[in-house]
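1. Provided below are the primary sequence and the corresponding predicted coordinates.
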Amino acid sequence: MTAAPSPSPVLLSGPLLQDDPARVYRDMRREHGPVVSVLLDGDVPAWLVLGYRELHQVTGDAVLFSRDSDLWSQWENIPDDWPLLPMIGRKQPSILYTVGERHRERAAMLANALEAVDPSELRGYAEKFADELIDGICSRGRADVVGEYAMLLPVRVLARLYGFADDEGPGLVTALNDMIDGRERALAGQTHLFTSMMRLVADRKESPADDVVSRMLANPSGFTDEEIVQDLMVMMAAGHQPTADWIGNSLRLMLTDGRFAASLFGGRNSVAEAMNEVLWEDAPTQNVAGRWASRDTHLGGRRIHAGDLLLLGLQGANSDPQVRTDGSALTGGNSAHFSFGHGEHRCPFPAQEIAEVIARTGVEVVLDRLPDIDLAVPAPSLTRRPSPWLRGLTDLPATFTPTPALGGTLA
């Protein structure tokens, strides 16, 4: 089999995907096919997998396309201050880079710790924190619903579930955003998150409680403190920012698309439909790093060498015309999207349920408390963060009729 020649690599950084990622993915697919040669910050080479079938193949074969980052052939070219290190990492003992039986044991430990979260308690935390945040803006009649609400809600709920004190939430938000954006403050954000998790684990070893961290520490499989800290960092990062963007992107859709207008007056089915459409068309997690080829192979007509890095193009695969031949939105009850990943390393189901409860509660509380909410700016002027990894709004300016705060604080 002869591999097709590859066009010039695409620079996957800066504002490339900021304005119209759907067009960029179409252009990439037309020029490169389903597997695209790209360059990351510092001209580091990688492959971006945009094809639905190809992505299914990569995520479904954990041996050929491994999560073991030690396989990467580029480590000698990676500086210590490379801003994408928190997203890729070498020798990080987290579940992200663990393979085989040990990965399955850790995945079970995480799933069990999250599955034990009481659903009514989770919903109660989400509602109360959401109401607190709305109390802070409702009397003004105008607010940035992303910066003053969506970006603050998930981490506050997760921090409470894990065992953090409520006043640690704002610092965790800043650290997570810095780390995930993959820019100059990425390493500082990672350090803050790591030290916070270490402190929490030490506290819970001395004083166990009914929280996620205590349940992880009680697991009999013999995980080290560092392993637990690293897994907590993964869960917090994966649970906060994508969920915040899920809230923001869903509200944007509902405020700009007439199909969802009924939801602004109390409809509930449309909230779920809007949230599912976002997972197909405007996924919070656009691209993920990554997988590493354990041997030479072919994928999508490209020659992949042992040690090559493959990025998972979740949004590109969701919009692959090979599976979207009629241009349909594939929403409603269809959840065959890649927005939660696929295969052994997909997002654990209990984590998906927690994210969905937080996001749906976040959207519903806005619509309940601010029923006549509307955009304060023309829809085309809304902007996105310049990240190739996560797709979220920089802000969502909105107006609404001022209403009194409900009052009260979370006990």
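-> Sure, I can see it. Not measured: the values here are computed from a predicted model. Numbers count the residues shown, from 1 in each chain.

2. hey, let's count contacts and neighbours off CA atoms from now on
-> Noted.

3. pretty sure residue 236 is touching residue 155, no?
-> Yes - assessed by C-alpha atoms under 8 Å, residue 236 is found in contact with residue 155 at 7.4 Å.

4. top helix in the protein by residue count?
-> If you go by DSSP state H, the chain has its longest helix at helix 225-256.

5. That helix packs against which elements?
-> helix 153-162, helix 169-181, helix 186-206, helix 212-217, helix 269-281, helix 349-369 (3 or more C-alpha pairs under 8 Å, 6 or more residues apart in numbering; DSSP states H and E).

6. Just give me the residue closest to the centre of the protein.
-> When C-alpha atoms, centre = their mean is applied to the chain, the residue found nearest the centroid is residue 242 (3.2 Å).

7. show me what contacts that one?
-> 284, 285, 390 (C-alpha atoms under 8 Å, 6 or more residues apart in numbering).

8. ok, back up a step: nearest to residue 115 among the helices and strands packed on helix 225-256 would be which one?
-> helix 349-369 (5.4 Å; C-alpha to C-alpha).

9. let's bring in a second model and compare:
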Amino acid sequence: MTEPVTTPPPGCPAHRAAAQLYGPRFQTDPAQVYRELRAEHGPVAPVELAGGVPAWLVIGYRELQLVTSQPKLFGRDSSRWNAWPDIPADWPLRPMMTPVPSILYTEGAEHQRRASAIGETLGAVDPYELKKYCERIADRLIDSFAGRGEADLVAEYAHRMPLLVLCWLLGLDDAQVPVLIESLLAMLDGGPGAQEASQRLLTVMLELVEAKRAEPGADITSRLLVHPAQLSDDEVVRDLRVLLAAGHQPTAYWIANALRLMLTDDRFAASLVGGRRSVGQALGEALWEDTPTQIFAGRWAVRDTQLGGQRIAAGDLVLLGLAGANADPAVREAGGAAAEGNRAHLSFSHGEHRCPFPAQEAAEVIAATAVEVLLDRLPDLRLAVAEHALVWRPSAWVRALVALPVAFTPSTMAAGAFG
């Protein structure tokens, strides 16, 4: 059992009615927590992570843009965190914070070098070939449960779809999907096995790089190894782990959250049988209302500064509240809704560390194809439990369902029969 962190010093945000970013209440209704924080503290609020670890949560749209656009004030290198002396070695969230030499924690010219390699390599993916492969994977997965008349669209579909596509893009073997899913979930849930899961993923990436050095292929890994940025094998290994986690989890939960919306919201229910609201609209609304990455960790204050009316000390942890910023009344219509078609959400973050545009485009192809093919194949898809019975994952980082049970008319017709 993880020991609590020692009591923070006076002046730390944990001493000023910090809200807990864990527990049943936050897990069930984080949006209400964000509303209360905004009402009490404004756009930047004192919060507490599991184990009593203090941080600042940015839930103001403008403030989040400022934090992500000012690397000289808010840096990405977590080695400057002033709380490290009090963090237990077995703290379950440690894998998300530990300063490792990956693209996540680099800054300045070094970040530009590695980010350009990732962006250019992803940009070389043929979008038409990607779309066709996504359709094949979606059909293959649906074939595996279509005859039963029931399925869990999280475990059997949303988790597997983007990971199988990523395996193809990176040059990984499909047989590794089960252990990859288990490791990714353990790492992001922040449970007892989080650190071991993080190491397992690193081992898989190391084996992949060694294999592609010996026998290159038409995949992202092979292209990264010969990119003009001249990444070392260790750099490629670590950046591939980032690419795998960042590509899988948000895309998987984007698919699941959009499907939940279409199955539970009357405005979208008609679209299951060809109504006016499209899959694209559901995907867009899911990013505004239930963005898969709700909090990103994070930034660390380079020096003492002010942000959103709060005094931020040098080395303080500043969490990017993407979901909270998306809900900022300053960027909402009078009724509190996001304008239809508005893509100015912060779900892919902002600034130089945002999700690269080619990665955003690939994620949208994967997510849109997954939803479209599913609804085409199973047009009478319906939720198999009451909406209130759906359970959200106990994670501070993602807004994600544990399961999405559905029912439908069984079909023994395989994908090939659809031409």
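-> That came through, no problem. What you see is a predicted model, and the numbers here were worked out from it, not measured in a lab.

10. TM value for the aligned chains?
-> Counting by TM-score structural alignment, normalised by the length of the first structure, the TM-score of this superposition works out to 0.95. Behind it: 404 aligned residues with a C-alpha RMSD of 1.6 Å.

11. quick revisit: what does the residue nearest to the centre of the first structure correspond to in the second structure?
-> Taking TM-score structural alignment, residue 242 of the first structure has residue 250 as its aligned residue in the second structure.

12. Look up how far residue 295 of the second structure lies from its match.
-> As judged by C-alpha to C-alpha, to the nearest Å, residue 250 of the second structure and residue 295 of the second structure stand 12 Å apart.

13. Also residue 157 of the second structure?
-> From residue 157 of the second structure over to residue 295 of the second structure (counting by C-alpha to C-alpha), the distance is 24 Å.

14. do the same with residue 331 of the second structure
-> 18 Å.

15. So for the two, which sits in the more crowded spot?
-> Set residue 331 of the second structure next to residue 295 and count neighbours by other C-alpha atoms under 10 Å: residue 295 wins out with 25 against 18.

16. Residue 395 is in contact with the more buried one, correct?
-> No - using C-alpha under 8 Å, residue 295 of the second structure is not in contact with residue 395, being 9.5 Å away.

17. Could you look up the SS state of the equivalent of residue 320 of the second structure over in the first structure?
-> Under the alignment (TM-score structural alignment), residue 320 of the second structure maps onto residue 312 of the first structure. Three-state call for residue 312 of the first structure (DSSP: H, G, I helix; E, B strand; the rest coil): strand.

18. three-state assignment of the closest residue to residue 312 of the first structure other than its chain neighbours?
-> Using C-alpha to C-alpha, 6 or more residues apart in numbering and skipping the chain neighbours, the partner closest in space to residue 312 of the first structure is residue 288 (5.0 Å). Three-state call for residue 288 of the first structure (three-state DSSP): strand.

19. about what we covered before: and of the contacts of residue 242 of the first structure, the nearest to residue 270 of the first structure?
-> residue 284 (19.0 Å).

20. what's the counterpart of that closest one in the second structure?
-> Checking TM-score structural alignment: residue 284 of the first structure goes with residue 292.

21. One more: residue 135 of the first structure?
-> When the second structure is aligned by TM-score structural alignment, residue 135 of the first structure is paired with residue 143.

22. unless I'm mixing things up, its match is touching residue 410, no?
-> No - contact criterion C-alpha under 8 Å: residue 143 of the second structure and residue 410 do not qualify, at 10.6 Å.
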